[in-house]
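Novice: Predicted structure and sequence below. I'll ask about it afterward.
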Amino acid sequence: MTFSEIFQYGFLVRALIAGSLVAALCAILGVFLVLRRLSLIGDGLAHVTFGSVALALFLGFRSAYATLGAIPAVLLAAFGILKLAERARIYGDAAIGIVSSVGIAVGIMLASLAGGFNIDLFSYLFGNILSISRFELSQTVILFVVVVATVILFYHDLLAITFDEELARTSGIRADRINTVLVLLTALTVVLAMKVVGIMLISALLILPAVTSLQFARGFRVAMVLAVLLGVLSVVAGIVISFLGNLPTGATIILVNFTFFAAAFALRHLRYLAGA
């Protein structure tokens, strides 16, 4: 089978489009999160997403609509992480740990009450992008537009708090509001990414393209563009390799991402040794 023949399959085309859009979102937000040392918020929100999807399925939502049912709970959890860190006077990683542990506990409890892990819930845990429907693709496109438009609208404020939050506050930027925007955008992206790589691997899709691009990029915008290119390329390559090799798609995408990171790290190290 040639690469062009892959596009004869409608489910693969949907997977490539949805996966590329989600990869771009993860890369854009991942650069902000990595530089702000909030990388693990994706993992925490992924656990909450598991609980939210379990609740949606428990309440009788069809699998295709479980994503919509999960969005309000994940947005609320993202807001809760911020408020815990601010008002309970605990560090951000502790707040993430509290919310994520509650989210996964709720998911396990609901799965138990429903008689165990069914196929739908299992696919959200480990991803099943090749089964994405037209309705889910439409959701992805709409939420992609919403997230990208919001990032463009608040770009300069997001950039300011990323590098120096205190200076941003003294400059008149409402840092609390921008922090809220960032975590809510991350929550939406996590919900989208769960069908691409699965809840268990979402944080890797947020982190790896960003840290790979930061190995070489000299400027913030260059890092963001490079992260997007690497993220999209890893998803396309991962889908094609997994389809041709009959491999799990989510895991393949992450391993391709890690290969890019390992190559970038090795190349940077060799350049350093050559310059030394």
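Specialist: Yes, it's here.
Novice: From now on I want contacts and neighbour counts done on CA atoms only, so please keep to that.
Specialist: Will do.
Novice: looking at it, Phe135 is touching Ala64, isn't it?
Specialist: Yes. If you go by CA atoms under 8 Å, Phe135 and Ala64 touch, sitting 7.2 Å apart.
Novice: Between the two, which has more neighbouring residues?
Specialist: Legend: neighbour count by other CA atoms under 10 Å for Phe135 and Ala64, higher for Ala64 (14 against 10).
Novice: Distance check, that one against Ala85.
Specialist: Distance of Ala64 to Ala85, computed by CA to CA, to the nearest Å: 34 Å.
Novice: next one: Ala263
Specialist: Distance from Ala263 to Ala85, by CA to CA: 36 Å.
Novice: more neighbours, those two?
Specialist: Taking other CA under 10 Å, Ala263 and Ala85 do not tie; Ala85 has more neighbours (16 against 12).
Novice: Need the contact partners of the helix or strand harbouring the more buried one.
Specialist: Assigned by DSSP states H and E, Ala85 falls within helix 63-87. Here helix 63-87 makes contact (CA atoms under 8 Å, 6 or more residues apart in numbering) with 45, 48-49, 52-53, 56-57, 61, 90-92, 94-96, 99, 120, 133, 135-136, 179-180, 183-184, 187-188, 191-192.
Novice: Which of the residues you listed fall within helices?
Specialist: Counting by DSSP state H, the part of the contacts of helix 63-87 found in helices is 45, 48-49, 52-53, 56-57, 92, 94-96, 99, 120, 135-136, 179-180, 183-184, 187-188, 191-192.
Novice: Are any of these buried, and if so which?
Specialist: By neighbour count, with 16 or more other CA atoms under 10 Å, those hold 45, 48-49, 52-53, 56-57, 92, 95-96, 99, 120, 136, 179-180, 183-184, 187-188, 191-192 as buried.
Novice: And the helix holding Ala85, how far out from the chain middle?
Specialist: Centroid separation for helix 63-87 versus its chain: 14 Å, with CA atoms, centre = their mean, to the nearest Å.
Novice: What residues sit buried inside that helix?
Specialist: Applying 16+ other CA under 10 Å to helix 63-87 flags 63, 65-71, 73-75, 77-85 as buried.
Novice: Quick one: residues in contact with stretch 254-266.
Specialist: 197, 201, 204-205, 208-209, 211-212, 215-216, 230-231, 234, 237-238.
Novice: Please compare the first structure with the one that follows:
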Amino acid sequence: MNEIIQTLQYYMGFPFVRNAIIVGLLIALCSSLLGVTLVLKRFSFIGDGLSHVAFGAMSVSTVISVVLKQASRGESAFAKFLEDTNGMVIILPVTLLAAILLLRTGQNTKIKGDAAIAMISVGSLALGYMLVNMYSASANVSGDVCSTLFGSTSILTLKDGEVKLCAVLAAVVITVFIIFYNRIFSVTFDENFAKASGVKSDGYNLLIAVITAMIIVLAMNLVGSLLISALIIFPALSAMRLFKSFKSVVICSAVISVLCAGIGMIASILYSTPVGSTIVTADIAVFLIFSIIAAVTKRN
């Protein structure tokens, strides 16, 4: 035990480790806030669809950076800017646009919501993988794709600019959720009643989709594109095993998400396991524990 504590103290002495943990906890908190709403509104798969879109946008950003470098012989200022911001200047707008399109297309009677998500997500994933193979920035294409999809140690190599951007975006998400909490609550539980009460439900649905897109972009470095939905959904489902009120579920979900992210990242640092998979494994373990507690309490 003392050896583990000493090892942890040693790693905590590095600024990049502290930055990674701060960003990871902020991302986990943001994910949990919207997770409850997405599960209750049956929008769970929108996170999965947007994560695929973000992967496609990241591939486009990589291709643009490679092409500009080749054209300018490595002297392109914009290519360097894309690398410094990890392509965020392209990934964030594209993912936000996809969130709006998913919402609008899902309301179209010709293309249902689930079909729209499948169409956009699969198309983006296929396009992104094709672009990465055609314009690879390194020789290890399979490794790069696997790291992007399932997460890697990239969370431990965050630059100061990325940390500040993540902190700002996380602050925006948390602030918006707190300010519009009552409206989000009403739209989540009874959209028809909310409309009758004068609440602009379409606008708040759009707000939820946009915030979800921001969370997806934030979480890509932490857990990878394919595991983002788990980060959003599992804490909410775990909290729903024991609590029934919306506020209680949101608070419990936030606590679970932050604790699992912290435990997962620390375990990843100590035992050299994949960051994203370790965090999701912790979330799954908590879900199973809460499910067992719920089953036992119901019997009694």
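Specialist: Done, it's in. Only a predicted model underlies this, so the values are computations on that prediction, with no experimental measurement involved.
Novice: quick one on the thing from earlier: in the contacts of stretch 254-266 of structure 1, which two residues are the furthest apart from each other?
Specialist: Within these, Val197 and Phe216 form the most distant pair, 25.8 Å apart (CA to CA).
Novice: out of these two, which sits in the more crowded spot?
Specialist: Using other CA under 10 Å as the criterion, Val197 of structure 1 and Phe216 rank with Val197 on top: 29 against 15.
Novice: so the more buried one touches Pro248, yeah?
Specialist: No. Counting by CA under 8 Å, Val197 of structure 1 does not reach Pro248; the two are 9.2 Å apart.
Novice: picking up where we left off before, check the mean deviation of the helix holding Ala85 of structure 1 from structure 2.
Specialist: Aligned to structure 2 and superposed, helix 63-87 of structure 1 gives a mean residue distance of 1.3 Å (mean CA distance after the TM-score superposition for structure 1).
Novice: Trace Val217 of structure 2 over to structure 1, please.
Specialist: Under the alignment (TM-score structural alignment), Val217 of structure 2 pairs with Val191 in structure 1.
Novice: Would you mind confirming that its match makes contact with Thr49?
Specialist: Yes. Proximity of Val191 of structure 1 to Thr49 meets the contact threshold set by CA under 8 Å, at 6.6 Å.
Novice: secondary structure element for the counterpart of Ala295 of structure 2 in structure 1?
Specialist: If you follow Ala295 of structure 2 across to structure 1 using TM-score structural alignment, you land on His269. Taking DSSP H and E as the definition, His269 of structure 1 sits inside helix 249-275.
Novice: Show me which positions of that helix end up buried.
Specialist: In helix 249-275 of structure 1, counting by 16+ other CA under 10 Å, buried: 249-258, 260-261, 264-265.
Novice: how about the residues you listed, which pair is most distant?
Specialist: Taking CA to CA, no two of the buried residues of helix 249-275 of structure 1 sit farther apart than Thr249 and Phe265, at 24.4 Å.
Novice: who does the helix or strand hosting Ser142 of structure 2 touch, helix- and strand-wise?
Specialist: Per DSSP H and E, Ser142 of structure 2 falls inside helix 141-150. Packing partners of helix 141-150 of structure 2 (3 or more CA pairs under 8 Å, 6 or more residues apart in numbering; DSSP states H and E): helix 113-134, helix 201-223.
Novice: Out of these, which is closest to Phe78 of structure 2?
Specialist: Taking those one by one with CA to CA, helix 113-134 is closest: 19.2 Å.
Novice: And the closest one, how far out from the chain middle?
Specialist: That offset, for helix 113-134 of structure 2, works out to 17 Å (CA atoms, centre = their mean).
Novice: what's near enough to touch the equivalent of Val141 of structure 1 over in structure 2?
Specialist: Using TM-score structural alignment, the equivalent of Val141 of structure 1 in structure 2 is Ala167. Ala167 of structure 2 makes contacts with Val23, Leu26, as judged by CA under 8 Å, 6+ apart.
Novice: and Ala167 of structure 2, what helix or strand is that in?
Specialist: Applying DSSP H and E, one finds Ala167 of structure 2 within helix 160-179.
Novice: what's the following helix or strand after that helix?
Specialist: helix 181-189.
Novice: Name the residues that touch whichever helix or strand comes after that next one?
Specialist: Next helix or strand after helix 181-189 of structure 2 toward the C-terminus (DSSP H and E): helix 191-196. The contact list for helix 191-196 of structure 2, computed with CA under 8 Å, 6+ apart, reads Ser186, Val187, Lys200, Ser201.
Novice: for stretch 52-66 of structure 2, same thing?
Specialist: Contacts for stretch 52-66 of structure 2 (CA under 8 Å, 6+ apart): 78-80, 82-83, 87, 90-92, 94-95, 98, 120-122, 124-129, 131-132, 135-137, 148-149, 216-217, 225-226.
Novice: Can you say which of these are buried?
Specialist: By 16+ other CA under 10 Å, the contacts of stretch 52-66 of structure 2 give 79-80, 82, 87, 90-92, 94-95, 98, 120-121, 124-125, 127-129, 132, 135-136, 148-149, 216-217, 225-226 as buried.
Novice: number of nearby residues for the aligned residue in structure 2 for Arg36 of structure 1?
Specialist: By TM-score structural alignment, Arg36 of structure 1 lines up with Lys41 in structure 2. One way to gauge burial is a neighbour count; for Lys41 of structure 2, by other CA under 10 Å, it gives 15.
Novice: which non-adjacent residue is nearest Lys41 of structure 2?
Specialist: Thr188 (5.9 Å; CA to CA, 6 or more residues apart in numbering).
Novice: swap in Met240 of structure 2?
Specialist: Per CA to CA, 6+ apart, closest to Met240 of structure 2 is Val249, 6.0 Å.
Novice: for Gly161 of structure 2, same thing?
Specialist: Thr85 (7.0 Å).
Novice: what range in structure 2 matches stretch 68-76 of structure 1?
Specialist: Going by TM-score structural alignment: stretch 68-76 of structure 1 matches residues 89-97.
Novice: Now the helix holding Ser142 of structure 2: buried residues?
Specialist: Those would be Val141, Asp144, Val145, Ser147, Thr148, Leu149, Phe150, for helix 141-150 of structure 2 by 16+ other CA under 10 Å.
Novice: Can I get these in a markdown table including distance to Glu3 of structure 2?
Specialist: Formatted as a markdown table, these follow (distance: CA to CA, whole Å):
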| residue | distance to Glu3 of structure 2 |
| --- | --- |
| Val141 | 37 |
| Asp144 | 33 |
| Val145 | 35 |
| Ser147 | 30 |
| Thr148 | 32 |
| Leu149 | 33 |
| Phe150 | 30 |
